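K.L.:
make a model of this:
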Amino acid sequence: MRGLKVRNLRKLIKDSSTYGVPVEDGRIGGDPFLTGPFARGTKLSVYFDQGDNAVEETLRRKIDPATTSVIMFPGQGTQHVGMCGDTSSMPRPVQVLYEIASSILNYDLLDLCANGPLEKLNKTVYSQPAILVSSLAALERLRDTDPDAIERCVVTSGFSIGEITALVFAGVMSFEDAIRVVKVRAEAMQLASEIVPSGMSTVLYGADSKLNYSLVVAKEWCRREYKMEEPVCSIANYLFPHCKVVAGHTEALDFLDANYKDFNLRRVKRLPVAGAFHTDLMKPAADPMRAVLDSITINRPRMPVYSNVTANRYRSSGELKKVLVKQIYKPVKWEQVIQNLYQRPKESEYPMTFECGPGASLAAVLKNVNSKAHLKCKKIQP
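P.N.:
All right, here's what the predicted structure looks like:
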């Protein structure tokens, strides 16, 4: 079975490299919407008509933070039946999103988001594109209800798969290319998760807890009891103080479930996911992701986009390609992203924050990292 999964990954690598023509490395530049679904002149494209030096201008200008906005996009785990909103009153631009995505994915994405079944929607290969498109549908709702929020947006980011949504919003890649990237990313991560049994757990802990030590002991347990040569048990998501997501081999997570009190951990809760995302167990998915990124055009962002891996903004196309591949098997530094986004003098005002997409996970995390910024946070559903 392991050999079959590896062969499937090799085939995916070969298929991933045929999506487009590689572009030269260098500064991010170009126009993302000439061949995308949001052609210039349509109401969605108006978000991005700010000129080639938008990022530098945004960083140079002295702007009252209270007049600006931050837009964030959620990640995997927020999917649910009905996540697309009311299909009977769905605006035409949102219908187009689902139609284009469905043509690339070769299944009816809108029907899956609207009607399920949940068991299918929860699978990585379906949940990732569903979250991407539903988050952009929420962005369109924000445009309808508060267009100034989009015009005032000075920075964007997203959690895990939400980072690709943020890159579409910022114009770094076209919508069609993003769907192709997510299709490959989801399929590769699904295959990687099936090579060995693995998973993820949310861990709550206190100042007296020994989280890092518990991970070391869990790996040593796997070496001794299961003869594993390279057991994996590491932090996959930095959420907020005293809350992390740990991921790795199932045996290591079982050890933590049974012994967490010995390390003064407050709570350990297994997550309903297919594998140990954002750990070394996802490294087999890196080559397919690298191949598909090399096949698409990377453009200059219309605003700063913050990376999950570095917690800092992207600066070049070469950096983006390398880091976006690493994002699959490196931890999501979301707590650090939030700290960097909202770092300011004590008396400064905070921007409005909008979480666009299904669920309300990022708003909850923001409340635990920066309660003042959370006071000006709004959740936008599709």
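
K.L.:
only C-alpha atoms from now on, for both contacts and neighbour counts.
P.N.:
Noted.

K.L.:
tell me where the stretch 201-350 of the chain has helices.
P.N.:
For the stretch 201-350 of the chain, helices defined by DSSP state H, counting those that start in this stretch occupy the ranges 211-226, 250-259, 286-294, 317-326, 334-341.

K.L.:
figure out which of the ones you listed is closest to E176.
P.N.:
Ranking the helices of the stretch 201-350 of the chain by distance to E176, with Cα to Cα as the measure, places helix 286-294 first at 12.4 Å.

K.L.:
from the contact counts, what lies against that closest one?
P.N.:
Contacts defined by 3 or more Cα pairs under 8 Å, 6 or more residues apart in numbering; DSSP states H and E place helix 286-294 against helix 2-16, helix 175-193, helix 317-326.

K.L.:
one more time with 6 Å
P.N.:
helix 2-16, helix 317-326 (3 or more Cα pairs under 6 Å, 6 or more residues apart in numbering; DSSP states H and E).

K.L.:
okay, those helices in CSV with distance to P241 and mean neighbour count next?
P.N.:
Formatted as CSV, those follow (distance: least, Cα to Cα, whole Å; neighbours: other Cα atoms under 10 Å):
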stretch, distance to P241, mean neighbour count
helix 2-16, 37, 16
helix 317-326, 24, 18
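
K.L.:
the ones you listed into JSON lines, with extra columns for distance to E119?
P.N.:
Putting the helices and strands packed on helix 286-294 into JSON lines (distance: least, Cα to Cα, whole Å) gives the following:
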{"stretch": "helix 2-16", "distance to E119": "22"}
{"stretch": "helix 317-326", "distance to E119": "28"}
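
K.L.:
buried deepest among the helices of the stretch 201-350 of the chain, which one?
P.N.:
helix 286-294 (a mean of 24; mean count of other Cα atoms under 10 Å).

K.L.:
now show me the structure for the sequence below, then we'll compare the two:
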Amino acid sequence: MTNARLAFVFPGQGSQQIGMLAEAAAEFPEIRSTFSEASDVLGYDLWELCQRGEQADINLTERTQPLLLTSSVALYRAWCARGGARPALMAGHSLGEWSALVCSGTLAFVDAVRLVRERGRLMQEAVPAGEGAMAAVIGLDDAAVEKACSEAAEDEVVAAVNYNSPGQVVIAGSKAAVDRAIENCKAAGAKRAMPLPVSAPFHTELMRPAAEKLAPQIEQAEFHVPEIPVIHNVHARRELDPVAIKALMVEQIYSPVRWTACVQEMSRDGIDQLVECGPGKVLAGLAKRIDRSLSCHNIETPAQLNEAALATAG
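P.N.:
Below you'll find the model as predicted:
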């Protein structure tokens, strides 16, 4: 049964940890079966990698992306198998938007695994290691961050790329330009402006070559009308036309993630309960900063999933 007040949100890169979902896998058979499906596509044992591999290995973008997609889809399948309420809306942060598309019925899981593996590889290849950078800026409004980037750019690229919550924006671009923008943000009164341990400048114009290379593969994939609407990162609105969704997923690679606007749009649609479907609780924390009235749940462990299912039963 659909809960008209419930939305599911899916995390992006940064939530991966060695040993994640071990507790859920011990109780929910959907976890291991979903990982097995992904492993067949990838040609390596994804579960073994995330349980007994090295953190550095799962931090490689072309491995991180299928790993987080698989984790989110596995947890959503476990949720559905246990009679959890059907959400009225979905959204995902960056890579998490692909998880939302799978769980909304827009795209087959195995097709998404292939596409995000390639997405990760192309995004990492677009800018040589060490030439790009990202940084988190805390305590400045969006306009001030955008001004700091504009003044720092000179003949290089630096821009606001993740509008995560009021007063929390991530910037990205060429390393030297990002360094200049960090100093500008500090001078403008930012509480903190600090580099992130990421070498590729995601969601900037520097990612356009990756988007152009992935576009034909997205075009060839079979997309359907979503069974559950997805709020998209690019414009913070829903889209039901599969052709338009394909275009958005290409554009998303080099466009800012408007996460604050996505959460606000869900709130305007009557959503007051959020379930973060994936490892970690980053999005739940951001949601509370965006709209304190939201009730947020995580479902990474069996106890969390059972508690959230009861709380959102309608």
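
K.L.:
T145 of structure 1 is nearest to which of the helices and strands packed on helix 286-294 of structure 1?
P.N.:
Using Cα to Cα, the nearest of these to T145 of structure 1 is helix 317-326, at 31.9 Å.

K.L.:
in structure 2, which residues correspond to the closest one?
P.N.:
With TM-score structural alignment applied, helix 317-326 of structure 1 matches the range 242-251 in structure 2.

K.L.:
give me the residues contacting that stretch.
P.N.:
Identification of contacts with stretch 242-251 of structure 2 by Cα atoms under 6 Å, 6 or more residues apart in numbering yields A211, A215, F223, H224, V225.

K.L.:
mean per-residue distance, whichever helix in structure 2 runs longest to structure 1?
P.N.:
The residue-count maximum for a helix in structure 2 (DSSP state H) belongs to helix 61-81. Superposed on structure 1, helix 61-81 of structure 2 shows a mean distance to its aligned partners of 1.5 Å (mean Cα distance after the TM-score superposition for structure 1).

K.L.:
please state the offset of that helix from the chain centre?
P.N.:
Centroid separation for helix 61-81 of structure 2 versus its chain: 11 Å, with Cα atoms, centre = their mean, to the nearest Å.

K.L.:
buried residues in that helix?
P.N.:
61-79 (16 or more other Cα atoms under 10 Å).

K.L.:
C-terminal to that helix, what's the next element?
P.N.:
As assigned by DSSP states H and E, the chain's next helix or strand after helix 61-81 of structure 2 is strand 86-92.

K.L.:
can you name every helix or strand that that next one contacts?
P.N.:
strand 2-10, helix 96-103, strand 230-231.

K.L.:
the second one vs structure 1, mean deviation?
P.N.:
To tie it back to what came earlier, the one meant is helix 96-103 of structure 2. Averaged out, helix 96-103 of structure 2 is 0.5 Å away (mean Cα distance after the TM-score superposition for structure 1).

K.L.:
what's the matching range in structure 1 for that helix?
P.N.:
Counting by TM-score structural alignment, helix 96-103 of structure 2 corresponds to residues 162-169.

K.L.:
ok, the equivalent of F255 of structure 1 over in structure 2 - contacts?
P.N.:
Aligning on TM-score structural alignment places F255 of structure 1 opposite R180 in structure 2. Residues in contact with R180 of structure 2, defined by Cα under 6 Å, 6+ apart, are A152.

K.L.:
one more: V154 of structure 1?
P.N.:
Residues in contact with V154 of structure 1, defined by Cα under 6 Å, 6+ apart, are M303.

K.L.:
next one: the nearest residue to V292 of structure 1 once chain neighbours are set aside from Q381 of structure 1, what distance?
P.N.:
With sequence-adjacent residues excluded and distances taken as Cα to Cα, 6 or more residues apart in numbering, V292 of structure 1 is closest to S16, at 4.7 Å. For S16 of structure 1, the distance to Q381 of structure 1 (Cα to Cα, to the nearest Å) stands at 32 Å.

K.L.:
how much does stretch 286-294 of structure 1 stray from structure 2?
P.N.:
By mean Cα distance after the TM-score superposition for structure 1, the fitted stretch 286-294 of structure 1 averages 1.4 Å away from its aligned residues in structure 2.

K.L.:
which part of structure 2 lines up with that stretch?
P.N.:
Against structure 2, stretch 286-294 of structure 1 falls on residues 211-219 (TM-score structural alignment).

K.L.:
neighbouring contacts of that stretch?
P.N.:
Residues outside stretch 211-219 of structure 2 that contact it (Cα under 6 Å, 6+ apart): V250, I253.

K.L.:
what do you get for stretch 240-253 of structure 1?
P.N.:
Here stretch 240-253 of structure 1 makes contact (Cα under 6 Å, 6+ apart) with 197-206, 218, 232-238, 276, 335, 369.

K.L.:
what about burial for those, which qualify?
P.N.:
198-205, 218, 232-238, 276, 335, 369.

K.L.:
in strands, which of these fall?
P.N.:
Among these, the members found in strands (DSSP state E) are 198-205, 233-238.

K.L.:
got those as TSV, with distance to E355 of structure 1 columns?
P.N.:
TSV is the format used below for those (distance: Cα to Cα, whole Å):
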residue	distance to E355 of structure 1
S198	30
G199	26
M200	24
S201	24
T202	22
V203	24
L204	24
Y205	26
C233	30
S234	28
I235	24
A236	22
N237	18
Y238	18
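
K.L.:
now, which of those residues sits nearest I164 of structure 1?
P.N.:
N237 (16.9 Å).

K.L.:
the closest one and E57 of structure 1: what is the separation?
P.N.:
Distance from N237 of structure 1 to E57 of structure 1, counting by Cα to Cα: 32 Å.

K.L.:
ok, P288 of structure 1 next?
P.N.:
Counting by Cα to Cα, the gap from P288 of structure 1 to E57 of structure 1 is 35 Å.
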